[in-house]
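Undergrad: Give me the fold of what follows.
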Amino acid sequence: MQIPLEIAFNHVAPRDDIRALIAEKITHLEKIYDGIISAHIQIRAPHQRQQTGNLFSVTVELRVPGKALIVRKDQDDADRHEHLRVVLRDAFAAMELELKRWKDAIQGEVKFHDGPLQGRVVQLDKARGFGQILATDNRLIYFHKNSVTDDSFDGLALRDTVELVVQSDESAIGPQASTVRRIGALSFDPATKPSRR
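TA: Predicted structure coming up:
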């Protein structure tokens, strides 16, 4: 991680064994995605119960490029939340799922309905002959004027909807379109969550 792990204990006495357990869980998450920027863990025991002990609550926050992934496992009436290690296990298991989903989405591994990929032009540099498209799978795709069909690059404008083919080999600047064709309105809004097959 770029920033050292932060652990906050609120109304809970700090414990070295819990710190070691959290460090082990973070190491496991870094094996899933090695670009984690920072991790902040908050452990709370907000309710004091006289007969059966404290109910713990854990928040795990990971910063990854462009996003914060947050999982909260709050106390409830379940007796298992009296055991801090169990609450930590549940919170980190949920964060592992979140991290895998996010990683799959940025790598384009989420599968969408059949049909050509569509998007909207969000950047145009006509002087230098390139632009960027926000695709319906929420990726930002670079394109060069030579990839625009019918030599119609000069006719493109911001917010135009296009159909595109993305090269299978990603370049140093990220995903790149090999073919871009202007079309009518998008069939769905890229701001909405993509459908999974």
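
Undergrad: from here on, contacts and neighbour counts on C-alpha atoms
TA: Noted.

Undergrad: ends of stretch 64-76, how far apart?
TA: End-to-end distance of stretch 64-76: 29 Å, with C-alpha to C-alpha, to the nearest Å as the criterion.

Undergrad: which SSE is residue 94 in?
TA: Residue 94 belongs to helix 84-106 when elements are defined using DSSP states H and E.

Undergrad: For the helix or strand following that helix, name the packing helices and strands.
TA: In the C-terminal direction, the helix or strand that comes right after helix 84-106 (DSSP H and E) is strand 117-125. Counting by 3 or more C-alpha pairs under 8 Å, 6 or more residues apart in numbering; DSSP states H and E, the packing neighbours recorded for strand 117-125 are strand 130-135, strand 161-166.

Undergrad: this one next, for a side-by-side:
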Amino acid sequence: MEVPLELSFRNFESDPAVESEIRDYVAKLEEFYDRITACTVIVEAPHQRHRQGNLYQVRIRLAVPRTEIVVDRATGDDRAHEDLHVAIRDAFKSARRQLQDYVRKLRGDVKSHDEPSTGRIIRLNADEGYGFIETADGREIYFHANSLVSVPFDRVEVGMLVRFEEQTGDEGPQASTVHCHG
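TA: Coordinates of the predicted model:
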């Protein structure tokens, strides 16, 4: 990186082990893409609660040629983020996915679709917030609740017709921007 890592902690004391963990995650991003010019990480414990743990927020800003990649893990009430290490891991996973998408676009690996694909929802995992779409040619495409555009996840049902954009994820094809038709 051209600019050293900027790391700050808000509303709690920094810990050398946590700082080391964050530096390791940043190093892994740099191994994947060596043209990151700057990185800022802010770790915050925004709510000082007495009965329950803090919900940590992790914000990451990566400066790369021609753009910035921003991760703002303001997670609301995601209880998993009472664990600082889980909040950090999730934020860096998101940063890596966005960096992978950026690199694919640079290389021209991103497919451009004239029309979105269509399919039908065949399976849902309500507890984990994801499901699968079957395409007209019989393929199964993963989608996450965050990909839904037109309806909240709790209103999605098996059998619904959908229109979606397909991309390649870490574990195969996945749908982004899923529109349900009923």
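
Undergrad: After superposing, what score do the chains get?
TA: The TM-score (TM-score structural alignment, normalised by the length of the second structure) is 0.61; 117 aligned residues with a C-alpha RMSD of 1.6 Å.

Undergrad: Just put the helices and strands packed on strand 117-125 of the first structure in JSON lines and tack on mean neighbour count.
TA: Below are those laid out as JSON lines (neighbours: other C-alpha atoms under 10 Å):
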{"stretch": "strand 130-135", "mean neighbour count": "22"}
{"stretch": "strand 161-166", "mean neighbour count": "21"}
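
Undergrad: what about these, which gets the closest to residue 45 of the first structure?
TA: Across these, residue 45 of the first structure has its closest neighbour in strand 130-135 (43.5 Å, C-alpha to C-alpha).

Undergrad: excluding its backbone neighbours, what's nearest residue 95 of the first structure?
TA: residue 71 (6.0 Å; C-alpha to C-alpha, 6 or more residues apart in numbering).

Undergrad: Residue 196 of the first structure is in contact with residue 109, isn't it?
TA: No - with contacts counted by C-alpha atoms under 8 Å, residue 196 of the first structure stays clear of residue 109, the gap being 10.3 Å.

Undergrad: Let me know the secondary structure of the residue of the first structure most remote from its centre.
TA: For the first structure, the residue at maximal distance from the C-alpha centroid (C-alpha atoms, centre = their mean) is residue 51, at 41.5 Å. At residue 51 of the first structure, secondary structure determined by DSSP: H, G, I helix; E, B strand; the rest coil is coil.

Undergrad: still on that earlier bit, element containing the residue nearest to residue 95 of the first structure, please.
TA: Taking DSSP H and E as the criterion, residue 71 of the first structure maps to strand 67-73.

Undergrad: superposed on the second structure, where does that strand end up, distance-wise?
TA: Mean deviation of strand 67-73 of the first structure from its aligned counterpart in the second structure after superposition (mean C-alpha distance after the TM-score superposition for the first structure): 0.6 Å.
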